[in-house]
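Enquirer: My questions are about this predicted structure, shown below with the sequence.
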Amino acid sequence: MRRAALLALSLLITTLTTLTTVTPAFAADPQWTLAPRGEGRPYFYLEGSPGTVLQDTLSLTNPGAKPVTVRLRGAQGYNTAEGSFAVRPTADNWITPLVTSAKVPAHTRADIPFSITVPPGAQPGDHPAAVVATAAGREVGVRIQLRLSGPTLSALTVEDVSVDKGAGLIRYTLVNRGNTTLTPRLAVRADGILGRVLNRPARTLPLELLPSQRVKRTEKWPGTPLLDSVDVILTATADDATPAQGTASATFVPWGLLAGAGLLVAGAAGGATWYVRRRRRTPDQPQAPERELAETGAAT
């Protein structure tokens, strides 16, 4: 009977555990999304000329169980100081959604057209922007890559190069001097008195440098020279752009070791001076015992 009771208790515990495990929890409603209408388009790409009106459509999808009210606006794009893509907080007057506020019912997708009115005097080249949707403190944007016809210029410069010896970093600034979006590549080298101490071939940076934007970046430099004078050369390239260089000089001196060596030298010099001075102050020992011995021998 005891075994039967234990077996029954074991089965009851197993059943309760199974029920607890398989009982589903209430999942939160999935969040609404914003995307270009159509399959496989991660962003909008539009081409035109100054003075024209361009159109496209975005899709606002609400898969949740409650309706959502979303506000829409266009915004200009720019690079943050570190190089990320961001949008201005104010509306871009080029971009006009068909509605600025849309209430999307639950489990519904709303297709909302928008237009881009290009002023007649707009400059040719790339004009990065985005369509931004905001609801309940959440903001989602879809990028617009807008290119206006006309002469284009791809130009890149490397500025403000410096060596941060304490942090083991090379600091520099990339500047897009043209009117096209650039994907820079960077090569790094440093030449010392006895030869090259750093040599990194060109590699593509994880960065889209927008027109007229500047971005501050760093290159790690572990294992810097202990004692050397070096010239650092950064070479930046991009498609259709002339290679650009920025340089800086740095002198590496192990001041800690030199200070320790100086203390040792000073200590040794001080000890030698003390020894010489003491020798000078100590009188010569008298030779009396030898004279006495000589006189004794003579008397004998």
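Expert: Yep, that arrived. Numbers count the residues shown, from 1 in each chain.
Enquirer: switch to C-alpha atoms for all contacts and neighbour counts from now on
Expert: Noted.
Enquirer: Now tell me what touches stretch 88-102 from outside.
Expert: 69-78, 112-119, 131 (CA atoms under 8 Å, 6 or more residues apart in numbering).
Enquirer: Just checking the distance from the helix or strand hosting residue 131 to the centre of its chain.
Expert: In the assignment (DSSP states H and E), residue 131 maps to strand 125-135. Taking CA atoms, centre = their mean, to the nearest Å, one finds the center of strand 125-135 at 23 Å from the center of the full chain.
Enquirer: Please indicate which of the contacts of stretch 88-102 are buried?
Expert: 70-78, 112, 114-118, 131 (16 or more other CA atoms under 10 Å).
Enquirer: want to compare, so here's the second one:
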Amino acid sequence: MPHALRARTTALLLVLAFLPLSLAGLVSPQPALATADAEQQPVELSLRPADQPGPYFALTMSPGESRELAVELGNQGTVPIEALTYAADAYTVINGGFGAKERGSSPTGTTEWVSYPTEVVELPTEQGITRAFSVTVPPGTEPGQYLTSLVLENNVAVEGSGDVALDQIVRQAIAVSIEVPGPSTPALAVHAASHSLAAERSVVDVAIANTGNTSLMPAGELLVRDADGTIVSRSDVAMDVVYARTSTQVRTTLAGALEPGEYTATLTVTDDATATAATGTDLRFTVAAPASAASTSTEAGELPPILQDEAGAGATSYFIGVIALLAVVIIVLLVRRRTQASPAVSRQG
């Protein structure tokens, strides 16, 4: 009798020992099966003038003049590609520099001088094709510098992979710069200031406009004062090119976050080549108080709590705890039963 009881006890304990592991395997999240997708080839496009030196078109043209030009569209990749090419408005990016608007944007201003229809082209492997286009400066155009762009990009987005997948459009853009001879009238203007937060740091933006007819490279200083007039930040400003007749922003990221309250910004910049200067003084902006991370209101306190651990670990621990408790109870019952049965066995002997 004791031997049979011990055998049953041992078998039951073995079952109980393996049961939590089985439940853990059922409850715990399993890794997703990997799929062997074909590796996509990188997009390697090129765009350059076909009939003049340099990386972009630099033209001098008079009002009413037309000119025939050509651009080379290239595919440096190892597979043929379907590419989209179009003319797009050029603009000045934040802190200066060249930018071209995206597909689907309506052409305005200088872009309307360019005869370059939007087209999808098939580019063979490691080859280029030449595409002709024309530029016509309207009669009566005032002197100065004008800018537009040509763009080449993959027509179909490259699908991303991984947990965070981003479809990719790879763009190549070149400037078409046109100078109409005549007097140069450089001018700058500084406008409003604003504030935002990025990665727990204050970002101060000040709007600036090149209201003249020539490109400038402003440099200078940005001061930030609190409501008492105390300077709380002083930053050097060195912009890239700000193109004629365009507006952008001077963006400065501070080392930390400004305290909530009222502030003013003063921006003073000068283009050394033309001695053109501009100042914006006491440009007001507000730093709002950060949103509360957690509400302590009665209404929020009445909401049901979330009793959930990451990746299902809470559920696994719960099942294992229940099984362990049952194991303890069963062992206690079996030991008590064995204790009660032992005297009877002795008397039979």
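Expert: Looks like it arrived, so ask away. Quick caveat, the model's predicted, so the values are computed rather than measured.
Enquirer: And the TM-score between them?
Expert: The TM-score (TM-score structural alignment, normalised by the length of the first structure) is 0.58; 226 aligned residues with a CA RMSD of 4.2 Å.
Enquirer: taking the buried ones among the contacts of stretch 88-102 of the first structure as a set, which two sit the farthest apart in space?
Expert: Greatest spatial distance among those (CA to CA): 70 and 118, at 25.6 Å.
Enquirer: The contacts of stretch 88-102 of the first structure in strands, which ones?
Expert: 69-78, 112-117, 131 (DSSP state E).
Enquirer: so what's residue 77 of the second structure up against?
Expert: 41-45, 125-126.
Enquirer: redo that, cut-off 10 Å
Expert: 41-46, 123-127 (CA atoms under 10 Å, 6 or more residues apart in numbering).
Enquirer: Now the counterpart of residue 110 of the first structure in the second structure: which helix or strand?
Expert: Using TM-score structural alignment as the criterion, the counterpart of residue 110 of the first structure in the second structure is residue 129. Residue 129 of the second structure is located in strand 127-136, with elements delineated by DSSP H and E.
Enquirer: tell me what that strand is packed against?
Expert: Packed against strand 127-136 of the second structure by the contact rule (3 or more CA pairs under 10 Å, 6 or more residues apart in numbering; DSSP states H and E) you find strand 45-49, strand 66-75, strand 114-115, strand 119-123.
Enquirer: Provide the aligned range in the first structure for the third one.
Expert: This points to strand 114-115 of the second structure. Under TM-score structural alignment, the match for strand 114-115 of the second structure is residues 95-96.
Enquirer: mean per-residue distance, the matching stretch to the second structure?
Expert: Once fitted to the second structure, stretch 95-96 of the first structure is off its aligned match by 1.7 Å on average (mean CA distance after the TM-score superposition for the first structure).
Enquirer: Could you check how far that stretch is from the centre of its chain?
Expert: Using CA atoms, centre = their mean, the offset of stretch 95-96 of the first structure from its chain centre is 32 Å.
Enquirer: tell me the centre residue of the first structure?
Expert: Centroid check for the first structure by CA atoms, centre = their mean gives residue 82 as the closest residue, at 5.6 Å.
Enquirer: my guess is it contacts residue 214, does it?
Expert: Yes - applying CA atoms under 10 Å, one finds residue 82 of the first structure in contact with residue 214, separated by 9.1 Å.
Enquirer: Next, show the common contact partners of the two.
Expert: Common neighbours of residue 82 of the first structure and residue 214 (CA under 10 Å, 6+ apart) are residue 173.
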